[in-house]
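Enquirer: Build me a structure from this.
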Amino acid sequence: MSPRQEENHTDGVSTTTGNDGANSRPTYPERGGIDVLDSLLVRQPIAEGRTRTVSDLLADWAADNSDGDARTLLPVDGVTLVTLFLDDGGFGWTDDAGHASGRGDALLWYIEVVDDDAEAWTNPDTTIRTVSPLFEGELDDSLTDEATVHAAGRSSHRYVTHVTNPHRKSRYADAVGRSLVAPVAGDELPIPVAITSLAVKAGPTSTLVARAVDLVNQLKRFDRVRSWARDETETVEAEAMYTESLLLEAVGDRQVVHYYMETEDMDRLYEAFYGADDWEARLSEWVLRRVLATPETFLEPPLETDCEVLIHAVDPERP
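Expert: Purely as a prediction, here's the structure:
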């Protein structure tokens, strides 16, 4: 059993293996925090010439289900948040000159779950295509079969952290109100949601970062360390950050950080980060400026998303 499996079980979280999450939910943790929930990314390439079709299909579905939520979009037990992005091939990594990886368009799923070791996530792509009502139409015909899963424990991937604001349920309801949001082309979401890939400097720096992440994950095996880290959410609350997820992937000769963020206000986030006098924030800034190939893309506001948001849906009862 992995340390993260132990965390989920010791929190009293129970999940079922059925796919009827819209009617029955697992027992959620009492509150959010650091490393309480799990996340994964699934990239489904779009067949050549079908990008507009995919966008239209999702827009039509969202219009017909505007009163839905994450369980409507992906009715699997334990799903608390789903964001669908349109990736134009840039997600994954860029080199020091900012050149994208050059792949074709894709539908990118960011999914937050109670436990990513549940049976449904053994093959996330199959689960999504089998369960999501999006695939009741012709969406499946517009996608290829070459999906890529980015998740902890997968080949070349290292878990870094997943953070949730303990008060995000009430804050989100006050700031947004709607559980499912599908922006009209050209419009912005009522809250910033972003996903981006940040290249670490190649060579020794990438090697050092990977080893440091391994060490931190080893330390998280200890109950005292895990309990202390879980409740260190003061900065998250000050920043009005709802959800933050970091995953490290080895790509070529470097490590790449895949970063997802759901926040209440981008300006407030950066103001709180640079205004904080705690050692964690200042150490994070110092480290990022020295290890990222282009630190300004992350540390200078606003943070730009690599992919267009198509649908953003939450479970109103998420912790």
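Enquirer: contacts and neighbour counts: CA atoms only from here.
Expert: Fine.
Enquirer: buried residues in stretch 269-285?
Expert: Counting neighbours by 16 or more other Cα atoms under 10 Å, one finds that the buried residues in stretch 269-285 are 269-270, 272-273, 285.
Enquirer: Would you do the same for the sequence below? I want to compare the two.
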Amino acid sequence: MLGGAVLWHRVRGRIADLTGDGNDVITERHAGAFVVRRRLDPDRIEAVLERVDRRCADGDPDWLLGVDGASTASLFLDRSSDEPELRWYVEVPRNELERRDDPATTIAERFPVSHDAVVPGDDSVDGELLVHAVHPRRPRTLEAAEAGLLGRDELASDRTVDVELVRMDLESGLPERLADWLAGVSRRVIDGELSLGPIETWSEEMLEAEAMYTESVVLERRAGGYSLVQYMETAEMAAVYEAYYDTWNPVARAAELVLGRVLENPDDVLTYPIESGTEPLAHAIDPDRFRHPSEC
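Expert: Below is the predicted model:
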């Protein structure tokens, strides 16, 4: 077992708790989620941020959503390494992805920030979705934004939504092999070849306390090792951690133990505030974004 397995079962637990059987909750079978990376000239970060701020000031969420059918999108500045990056998260329903021969390439080409200080990321990074889950009552409006778009100032002050992107580097060896196995399981779920069956669930009270609207886990494979990238959209990130540590649930306690053993820097994600090295720059939602499989 490894951190990805814990996250996989954690989100599955949310799904089963919300409806009792999971039949009315979106998973990776119904929607895809992508994290697209672009490197930044470290001497020109401020110029890029000004460009993003201007686009946010225009108030049009379509520039960040980027592709037809996209329902949720967030842009982050990642300063966690010597090579700063922009990371764009975007969620798209499967019925839209199936219209494209190569959806990953199409989405990468629609990266929302155009600037000569922004260059393509490392092609050697292979990203694959492990888990995707949507709260069936997630909001379709942003309280502080009439047009469904928040810039970095609003994200810093608006207490109605928190977004976070966390990279968790795995230890080498067995954790990486198990991550590959989990990716195979997720592919079978996406293709409809595998039914999840009954699993241990988290309490309804904990789900309501967390108010997790959208959650994705992407496996990134590099020549230098594997990472899990977790995206979270929630009402308040502090409440997620409070609920996580207040619960007696054995899955939560096992997650704490396992993540502490398989991650290179577990304290970065096991304590709040999160030491992710990323800053949210923009967040957008479609006013008709899907909540149920029938809408995908």
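Enquirer: Quick TM-score on the pair, please.
Expert: Put the two chains on top of each other and the TM-score (TM-score structural alignment, normalised by the length of the second structure) is 0.72; 261 aligned residues with a Cα RMSD of 3.5 Å.
Enquirer: Do a quick rundown of the strands in the stretch 51-200 of the second structure.
Expert: Per DSSP state E, counting those that start in this stretch, the stretch 51-200 of the second structure carries strands over the ranges 72-78, 85-93, 118-120, 126-134, 149-151, 162-169.
Enquirer: Make a markdown table from those and add distance to Thr278 of the second structure and mean neighbour count to it.
Expert: Supplementary listing: those in a markdown table, determined by distance: least, Cα to Cα, whole Å; neighbours: other Cα atoms under 10 Å:
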| stretch | distance to Thr278 of the second structure | mean neighbour count |
| --- | --- | --- |
| strand 72-78 | 4 | 25 |
| strand 85-93 | 9 | 25 |
| strand 118-120 | 17 | 16 |
| strand 126-134 | 18 | 23 |
| strand 149-151 | 15 | 27 |
| strand 162-169 | 7 | 22 |
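Enquirer: what's the closest of the ones you listed to Met206 of the second structure?
Expert: Ranking the strands of the stretch 51-200 of the second structure by proximity to Met206 of the second structure (Cα to Cα) places strand 126-134 first, at 15.6 Å.
Enquirer: Looking for the alignment partner of Thr247 of the second structure in the first structure.
Expert: Structural alignment places Thr247 of the second structure opposite Ala276 in the first structure (criterion: TM-score structural alignment).
Enquirer: ok, its match - contacts?
Expert: Ala276 of the first structure sits next to 235, 282 when contact means Cα atoms under 8 Å, 6 or more residues apart in numbering.
Enquirer: Would you indicate which residues of stretch 103-123 of the second structure are buried?
Expert: Taking 16+ other Cα under 10 Å as the basis for neighbour counts, the residues of stretch 103-123 of the second structure that come out buried are 103-104, 107-108, 111-113, 118.
Enquirer: now the residues you listed as JSON lines including distance to Gly277 of the second structure?
Expert: Listed next are those as JSON lines, based on distance: Cα to Cα, whole Å:
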{"residue": "Pro103", "distance to Gly277 of the second structure": "28"}
{"residue": "Ala104", "distance to Gly277 of the second structure": "25"}
{"residue": "Ile107", "distance to Gly277 of the second structure": "24"}
{"residue": "Ala108", "distance to Gly277 of the second structure": "23"}
{"residue": "Phe111", "distance to Gly277 of the second structure": "21"}
{"residue": "Pro112", "distance to Gly277 of the second structure": "21"}
{"residue": "Val113", "distance to Gly277 of the second structure": "20"}
{"residue": "Val118", "distance to Gly277 of the second structure": "19"}
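Enquirer: of the residues you listed, closest to Ala70 of the second structure?
Expert: Distance to Ala70 of the second structure across those (Cα to Cα) is lowest for Ile107, with 10.0 Å.
Enquirer: That closest one and Val36 of the second structure, how far apart?
Expert: Ile107 of the second structure is 8 Å from Val36 of the second structure, where distance means Cα to Cα, to the nearest Å.
Enquirer: re the thing from before, wait, which of the strands of the stretch 51-200 of the second structure is closest to Gly32 of the second structure?
Expert: Between Gly32 of the second structure and those, the tightest spacing by Cα to Cα is seen for strand 85-93, at 5.4 Å.
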